[in-house]
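Student: Just a sequence and a predicted model for now, questions to come.
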Amino acid sequence: MSRQLTETCDPRTSVTRSLLGYGIIAGPVYVVVSLAQALTREGFDLTRHAWSLLANGDLGWIHITNFMVAAAATLAAAVGLGRAMTSGRGATWAPRLIGVFGVSLIAGGIFRADPGMGFPAGTPEGPGVVTPQGMLHFAAGAVGFLAVSMACLVVARRFAGEGRRGWAVYSGVTGAFFLLSFAAVATGGGAVWANLTFVAGIMAIWTWLSALSLHLYRRATPQRA
């Protein structure tokens, strides 16, 4: 009985699982809050407007808060990954790259995307004026998106080395698709196909982080005394 209690209450495993738990919920919270705004904010069109535009307007604080909450959860997940992936391929770089993604979300919330494409309501159609703040938002996104895409590829290599082919393929495809989706929206000039591709990419990358965190959460085992 005492041995079972010691394993169940192992402090290190408990902390690791708690941190990974934030990784499980980071994506769902960000996506649900973003979609709730997208479907209720006046003038917002999911087929035309990037989610980052939600940071503008009277209710922009909601999306900024969403950025910060997602960032905090992602940074916690990065620490959890570092504690769970103690050795082997990607043990150092996967958590670091996820951490960079988390920091980029903070920067994305601080530096808002420029209004454009008719949003917020009353904004002229077209891409609008590019400000230094908007450029910093884009730069932060570019760094973070590249980092999380590379994290996918690093994790794919790790799983391949462990013989987990399904996880390796899933991680590699997700990273490549997300990077391509960002390239599409960055060069698509507001085209519907480009924006929807990026929406799919966002959902794919958050789903991957949740799935990876859950996988490592389940594999985390208590340390025996």
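Tutor: Done, it's in.
Student: Only C-alpha atoms from now on, for both contacts and neighbour counts.
Tutor: Fine.
Student: centre of the chain versus stretch 159-172, how much separation?
Tutor: Relative to the centre of its chain, stretch 159-172 is centred 20 Å away, using CA atoms, centre = their mean, to the nearest Å.
Student: distance between the ends of it?
Tutor: In stretch 159-172, first residue to last residue: 10 Å (CA to CA, to the nearest Å).
Student: all helices for this protein, in order.
Tutor: Counting by DSSP state H, one finds helices in the chain at the ranges 2-8, 11-40, 60-84, 93-110, 132-161, 165-187, 192-219.
Student: Which one, of these, ends up nearest to residue 126?
Tutor: Taking CA to CA, helix 192-219 is the member of the helices of the chain nearest to residue 126, at 13.6 Å.
Student: and the closest one with helix 165-187, angle?
Tutor: Here helix 192-219 runs at an angle of 150 degrees relative to helix 165-187 (axes from the mean of the first three to the mean of the last three CA atoms, to 10 degrees).
Student: could you say what helices and strands helix 192-219 packs with?
Tutor: The contact analysis (3 or more CA pairs under 8 Å, 6 or more residues apart in numbering; DSSP states H and E) places helix 192-219 against helix 11-40, helix 60-84, helix 165-187.
Student: in that helix, what's buried?
Tutor: 194-199, 201-202, 204-214, 216-217 (16 or more other CA atoms under 10 Å).
Student: one step back: just name the most buried of the helices and strands packed on helix 192-219.
Tutor: helix 60-84 (a mean of 22; mean count of other CA atoms under 10 Å).
Student: what's that one in contact with?
Tutor: Contacts to helix 60-84, defined as CA atoms under 8 Å, 6 or more residues apart in numbering, come from residues 16-23, 25-27, 29-30, 33-34, 52, 54-55, 91-92, 94-96, 98-99, 101-106, 108-110, 213, 216, 220.
Student: here comes the other one, which I'd like you to weigh against the first:
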Amino acid sequence: MPRTSAWPSTGALLTCGAVAGPLFLFVVAVQDYTREGFDPRRHLLSMLSLGDGGWVQVANFVVAGLLNVAFAAGLWRVLRPGRGGTWGPLLIGGYGAGLTGAGLFRTEPAFGYPAGAPPGLPEEYGPSYVLHGASFFVVLVSLVAACAVFARRFAAAGDRGWSLYCAAVGVALPVIYLLAGVLSDRGQDARPLSLLLRLLALVGWSWAATLAVRIRREVRVDGG
């Protein structure tokens, strides 16, 4: 992939992508073990948005989403024209928009969290729950498609290692998601759905952040 001159602010936009994933995962990890009554083994990551202190996870989703939208803007500047120069940024932007939506629309209380929630899944779902699920779907589809776009881009550039990495992540994400659905017992808790979805976030969010670092190193950003 050739080095490309870009506007000074482009470096900052790409850095947003490098920061977004690690920041999100760090904030989740801190909450997993400090939120009263919350058990990451049986409570879904999205449920951190509920109850006292839920605003922290709402902000975490929104900030991570906006940082990735900024990353997409940086990609738009440096990758176009060229292979993946249109769909790559658009799909990363979709990933960011999905994260933002997942923060703005909360899931339903369940599995005993927060206090007073039903012991299993709720009997009825509100519009916010539906939109939260739709936002997660946008995140997953956008990431899988972006992996395919960048796998082809790196293959065309002769970078076999990065092409295989992108392809592997693009396959792993839907496999993890399907396993989560197949193996989960949703009677009284979401195990192992909760842990598998955390693994999905770790793999997917880390890939996007690593991609940002890689593209940032490939690009000569004047003054940035």
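Tutor: On my side now, so go ahead. Remember, predicted model here, so these are calculated numbers, not experimental data.
Student: Just give the TM-score of the two.
Tutor: Once superposed, chain against chain, the TM-score is 0.89 (TM-score structural alignment, normalised by the length of the second structure); 213 aligned residues with a CA RMSD of 1.7 Å.
Student: ok, now which ones touch the equivalent of residue 24 of the first structure over in the second structure?
Tutor: When the second structure is aligned by TM-score structural alignment, residue 24 of the first structure is paired with residue 18. The neighbours of residue 18 of the second structure, taking CA under 8 Å, 6+ apart as the test, are 208, 209, 210, 211, 212, 213.
Student: Excluding chain neighbours, give the residue nearest to residue 18 of the second structure in space.
Tutor: Using CA to CA, 6 or more residues apart in numbering and skipping residues adjacent in sequence, the residue nearest residue 18 of the second structure is residue 209, 4.1 Å away.
Student: Counterpart of the one you found over in the first structure?
Tutor: Aligned partner of residue 209 of the second structure by TM-score structural alignment: residue 210.
Student: Might you report the residue contacts of its match?
Tutor: With CA under 8 Å, 6+ apart, residue 210 of the first structure has these contacts: 23, 24, 25, 26, 27.
Student: Quick one, which of the helices of the first structure gets closest to residue 122 of the first structure.
Tutor: Smallest distance to residue 122 of the first structure across these (CA to CA): 14.8 Å, for helix 60-84.
Student: average offset between the closest one and the second structure?
Tutor: Compared with the second structure after the fit, helix 60-84 of the first structure shows a mean deviation of 0.8 Å (mean CA distance after the TM-score superposition for the first structure).
Student: so that helix aligns onto which residues of the second structure?
Tutor: Using TM-score structural alignment, helix 60-84 of the first structure lines up with residues 54-78 of the second structure.
Student: With stretch 135-149 of the first structure instead?
Tutor: Using TM-score structural alignment, stretch 135-149 of the first structure corresponds to residues 130-144 of the second structure.
Student: That stretch: average distance to aligned residues in the first structure?
Tutor: On superposition with the first structure, the mean distance recorded for stretch 130-144 of the second structure (mean CA distance after the TM-score superposition for the first structure) is 1.0 Å.
Student: how far away is the spatially most central residue of the first structure from residue 114 of the first structure?
Tutor: Closest to where the C-alpha atoms of the first structure average out (CA atoms, centre = their mean) is residue 206, at 4.9 Å. Distance from residue 206 of the first structure to residue 114 of the first structure, counting by CA to CA: 24 Å.
Student: do the same with residue 212 of the first structure
Tutor: Using CA to CA, we find residue 212 of the first structure at a distance of 33 Å from residue 114 of the first structure.
Student: again with residue 95 of the first structure
Tutor: From residue 95 of the first structure to residue 114 of the first structure the distance is 31 Å (CA to CA).
Student: State the number of residues packed around residue 128 of the second structure.
Tutor: Per other CA atoms under 10 Å, the neighbour tally for residue 128 of the second structure reads 16.
Student: which residues does it contact?
Tutor: By CA under 8 Å, 6+ apart, residue 128 of the second structure lies in contact with 105, 106, 107.
Student: of those residues, which stay in contact in the first structure?
Tutor: Contacts conserved in the first structure for the contacts of residue 128 of the second structure, counting by both residues aligned by TM-score structural alignment, their matches' CA atoms under 8 Å: 105, 106, 107.
Student: and the residue mapped onto the first one from the first structure, what does it touch?
Tutor: Taking TM-score structural alignment for the superposition, residue 105 of the second structure sits opposite residue 111 in the first structure. Residues counted as contacts of residue 111 of the first structure (CA under 8 Å, 6+ apart) are 133, 134, 136, 137.
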